[in-house]
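In: When you get a sec, could you give me coordinates for this:
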Amino acid sequence: MNNVVSTIRDKYLIVDKVDKKLSIIKVEVKSFDEIFAKDFNSALVKTVNDFYVETKTKKSQDNIKILQHKTDSVRGIMNGAITSAAVIVDNTPNLNPTKQAQRIIPTQRSQFSAETNKAILSQLIQNLEMAKMSLMRETPLIQVIDDPVLPLYKQSIGLFKGVFLGGILGLMLSLFFLTVSFVFKRSLNV
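Out: As a prediction, the model looks like this:
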């Protein structure tokens, strides 16, 4: 697996900054199969972007999850206290006026609990919204500027360069062959 990764990294993958002052990164994949090159490039860029955003915002996301859980818990307790007060009133219909303590004390406790949880809930909601705003500020903006489009650019040697380089290569091979044959004939005549 290490050999495959190093072969891809060394021969087929080019990652470079366009300009040292800008934070634009250029990713190129070289392959004979243009569909593979396009898909590999897109998948690689998406994976790296997702990982970067996740690592940059992980702590804030964890804080939001904790605050959301606490907010939901307090909201549930507050709703339970409100329901409890209503149930107490419903459970004591036609109460004897001399026994008001059976209704008033539990009702006031439930109302006090509901009011306390309401204050806590408002503070938690405020903190949750501030944490969400902070997460939005911390989340880096990553944008793909130029997505590969098929058909991809194929890099090839032009006709003039090909003829010129072929001529030089042919000349060098001819000189090498003539030199070797001259040395071989000379060594036979000695």
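
In: contacts and neighbour counts: CA atoms only from here.
Out: Noted.

In: helix or strand for residue 167, which one?
Out: Using DSSP states H and E, residue 167 sits in helix 159-189.

In: And for residue 16?
Out: For residue 16, the host element (DSSP H and E) is strand 13-17.

In: which secondary structure elements does that strand contact?
Out: Strand 13-17 sits against strand 25-29, with contacts defined as 3 or more CA pairs under 8 Å, 6 or more residues apart in numbering; DSSP states H and E.

In: compare with the first, here's sequence two:
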Amino acid sequence: MAAKTVKKQLPYFLLVFLIPVTLVLWWWGLFSSADVEIAERGNYRYAYLEADGPYSKLSSKQEEVLHELVDQNIQPGPEITLIFSDPRTTPYKELHARAGFIIDADAKPVAPIQVDTVPVRKVFVASIKAHPLLAYGKTYSKVLEFVKSKDMPLNLPTVEIVDDSVLSVEMPLNPVPESQPNAGVSP
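Out: Reported below is the predicted structural model:
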């Protein structure tokens, strides 16, 4: 008798629960995989604020930059984040990044906003259109697979750009030399 009831309820379960949940997960990009390529990317002029500590708090720093740019009547472009510390090997309180937005060449932000440029360089790019909860894990797993397959270190900084719901993570193929603070893309 119980088996007959389960058989009767199965179509309703599929229709009411399983199919909608599967559609939402598909919409969010759960079944997508990141596209990868080696390309020349860069010459990004960006406005940013420095961020230290857990990377989970970068979105609030991004909001600060957006607020400042809007107050200064500067049109923000795509979101950009430069990751300077490997979270696998760096204590979370010592993580360092820059969070900001790409801006036009003629934009002149004032303090506290800082401006820098990511030069053109050859990079490994992983990109995906997916919900942020899924996108970062999928792109960085492709970057780490590439690093492991080439038996090379993770070259930092990685550059994360979000444009029209597409996350692109760019890792330089050659290590970026350490330089003075606020010069190029080194902290």
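
In: tm score of chain vs chain?
Out: Scored against TM-score structural alignment, normalised by the length of the second structure, the superposed chains reach a TM-score of 0.20; 61 aligned residues with a CA RMSD of 4.9 Å.

In: Return the set of buried residues in the strand holding residue 16 of the first structure.
Out: residue 13 (16 or more other CA atoms under 10 Å).

In: buried ones in the helix or strand hosting residue 112 of the first structure?
Out: Using DSSP H and E, residue 112 of the first structure maps to helix 101-138. Neighbour counts using 16+ other CA under 10 Å place 103, 107, 110-114, 117-118, 120-121, 124-125, 127-128, 131, 135 of helix 101-138 of the first structure among the buried residues.

In: That one - contacts with which helices or strands?
Out: Packed against helix 101-138 of the first structure, as judged by 3+ CA pairs under 8 Å, 6+ apart, are the following elements: helix 34-91.

In: Also compute the angle for the helix it packs on relative to strand 13-17, please.
Out: 70 degrees (axes from the mean of the first three to the mean of the last three CA atoms, to 10 degrees).

In: which element is residue 139 of the second structure on?
Out: Using DSSP H and E, residue 139 of the second structure sits in helix 132-149.

In: Tell me the first helix or strand C-terminal of that helix.
Out: In N-to-C order, the element after helix 132-149 of the second structure by DSSP H and E is strand 158-163.

In: Which strands or helices does the helix or strand just after that next one pack on?
Out: Remark: after strand 158-163 of the second structure, the chain's next helix or strand is strand 166-172, criterion DSSP H and E. Strand 166-172 of the second structure sits against strand 121-129, helix 132-149, strand 158-163, with contacts defined as 3+ CA pairs under 8 Å, 6+ apart.

In: hmm, 7 Å instead?
Out: strand 121-129, strand 158-163 (3 or more CA pairs under 7 Å, 6 or more residues apart in numbering; DSSP states H and E).

In: Distance to residue 68 of the second structure and mean neighbour count added to the ones you listed, as a markdown table?
Out: Listed next are those as a markdown table, based on distance: least, CA to CA, whole Å; neighbours: other CA atoms under 10 Å:
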| stretch | distance to residue 68 of the second structure | mean neighbour count |
| --- | --- | --- |
| strand 121-129 | 28 | 22 |
| strand 158-163 | 19 | 20 |
